[in-house]
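Visitor: Quick one: sequence and predicted model below, then my questions.
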Amino acid sequence: MSVQDAYAPPRSVVRDVSGGSGVMSERVLASLRKTRPWVLFIAVLGFIGAAFMLIASLPMFLGGGMMGMSGLEGVDASAGLAGTGLMVGMGVMYILLAVIYFIASLYLLRYASAIKRATTGLSLDDMEAALEAQASFWKLVGILSIVSIVLMIVFMVVGIGSVAMLSSGLPSQ
């Protein structure tokens, strides 16, 4: 027969993880369990998007090659060459974006599987792996954001500069 101490402090609903080296509460585990399906969903969408971008790059390469080979009547040869370069450049950009989507989706997939291991095995190592995968994803997103901002600024400066150069070269009427 056990006697409960009415003056004892209440017990916590915290599970001891990894032999006393850390703790995860039920609330943390529930949040991770609710997060995992969405992370997995976005990862799968990212892989599908990467595949579509890769598929979309093929016609651009083929179209660029066709433009370079076809001798269209009434079209300057330099215009055809510029069109070829534009199509091939867009194809390369699509492949680059497909690689970025694939890497980001891979980080999310690793995060989702680490969440599953952490919530089923209650291992602190798995929880750390999940957080490291999440940090890698956000680091990639942050770097891509900085690169995008820098490229936008460069393109704006080049665009404004080229308009200024073109307008200064035009004869005034």
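Guide: Received the coordinates, thanks. Numbering: from 1, shown residues only.
Visitor: drop to CA atoms for contacts and neighbour counts, all remaining ones
Guide: Fine.
Visitor: what sits against M67?
Guide: Each residue near M67 by C-alpha atoms under 8 Å, 6 or more residues apart in numbering is listed here: 80-81, 83-84.
Visitor: From M90, how far out is it?
Guide: M67 is 14 Å from M90, where distance means C-alpha to C-alpha, to the nearest Å.
Visitor: Could you pull out the strands in the chain for me?
Guide: Assigned by DSSP state E, the strands in the chain fall at 14-17, 22-25.
Visitor: and the comparison structure, right after this:
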Amino acid sequence: MMESHESNEGVKLTDQALKNLNETRKWTMFISIVGFVFVALMVLIALFIGSVMSNLPTGSSMPISKGFATVIYLVIAAIYFFPIYYLYKFSAHMKIGIVSRSQEDIDIAFKNLNAHYKFLGVLVAIVIAFYVFVLIGITAFGALVGA
């Protein structure tokens, strides 16, 4: 467990460290803005996927319903929103912290960066578990069909 130090003997950010953090902050702001644009596009696709699927020729069969496709796109957009939001909050607070030399804003920035990577780490673990589950399922199905 990490301890909080009340004295001024903690880690100091040098001018070079602040310069690097500012450069990182600019890139994370860019990435988060692009991410928000993609989330908005996913929501728009979710809203219009039903009408697109309705205009398909009557002979073509879709493996999923229009409503299900809408829900899938909305769920993906919601999942994608959170790490982008945390990245944006990191960048915004880091900018304030660097400009005003506010330790509180720098702490909040790093808290949001931590949340960003925690979210991505949990998401990666879930995806890996899903892939393992699918691989086991495919293997078991292949064994049953081959028998």
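Guide: Yes, it's here. None of the values given here were measured: they were computed from a predicted structure.
Visitor: would you list the strands of the first structure in TSV and tack on mean neighbour count and distance to A104 of the first structure?
Guide: Shown next, in TSV, are these (neighbours: other C-alpha atoms under 10 Å; distance: least, C-alpha to C-alpha, whole Å):
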stretch	mean neighbour count	distance to A104 of the first structure
strand 14-17	15	29
strand 22-25	15	27
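Visitor: can you tell me which of those comes nearest to L140 of the first structure?
Guide: Nearest to L140 of the first structure, of all those, is strand 22-25, at 27.3 Å by C-alpha to C-alpha.
Visitor: Now check the first structure for the residue matching I138 of the second structure.
Guide: Counting by TM-score structural alignment, I138 of the second structure lines up with G159 in the first structure.
Visitor: what about that match, neighbour count?
Guide: When neighbours are counted by other C-alpha atoms under 10 Å, G159 of the first structure registers 12.
Visitor: Next: the one 5 residues further on.
Guide: Other residues near A164 of the first structure number 11, with proximity taken as other C-alpha under 10 Å.
Visitor: list the contacts for it?
Guide: By C-alpha under 8 Å, 6+ apart, the contact set of A164 of the first structure is empty.
Visitor: For it, give its distance to V158 of the first structure.
Guide: Distance from A164 of the first structure to V158 of the first structure, counting by C-alpha to C-alpha: 10 Å.
Visitor: mind putting the strands of the first structure in CSV, distance to F137 of the first structure included?
Guide: Compiled in CSV, those are given as follows (distance: least, C-alpha to C-alpha, whole Å):
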stretch, distance to F137 of the first structure
strand 14-17, 25
strand 22-25, 23
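Visitor: and R33 of the first structure, which of those strands is closest to it?
Guide: It is, among those and with distance given as C-alpha to C-alpha, strand 22-25, at 12.5 Å.
Visitor: Just the residues contacting that closest one, thanks.
Guide: The contact list for strand 22-25 of the first structure, computed with C-alpha under 8 Å, 6+ apart, reads 13-17, 122, 124.
Visitor: those helices in the first structure, which residues are they?
Guide: Along the first structure, counting by DSSP state H, helices occupy 26-69, 77-121, 124-169.
Visitor: Distance check, the alignment partner in the first structure of Y86 of the second structure against S113 of the first structure.
Guide: Using TM-score structural alignment, the partner of Y86 of the second structure in the first structure is Y107. Going from Y107 of the first structure to S113 of the first structure by C-alpha to C-alpha gives 10 Å.
Visitor: now do S57 of the first structure
Guide: Taking C-alpha to C-alpha, one finds S57 of the first structure at 31 Å from S113 of the first structure.
Visitor: Please apply the same query to L106 of the first structure.
Guide: Using C-alpha to C-alpha, we find L106 of the first structure at a distance of 11 Å from S113 of the first structure.
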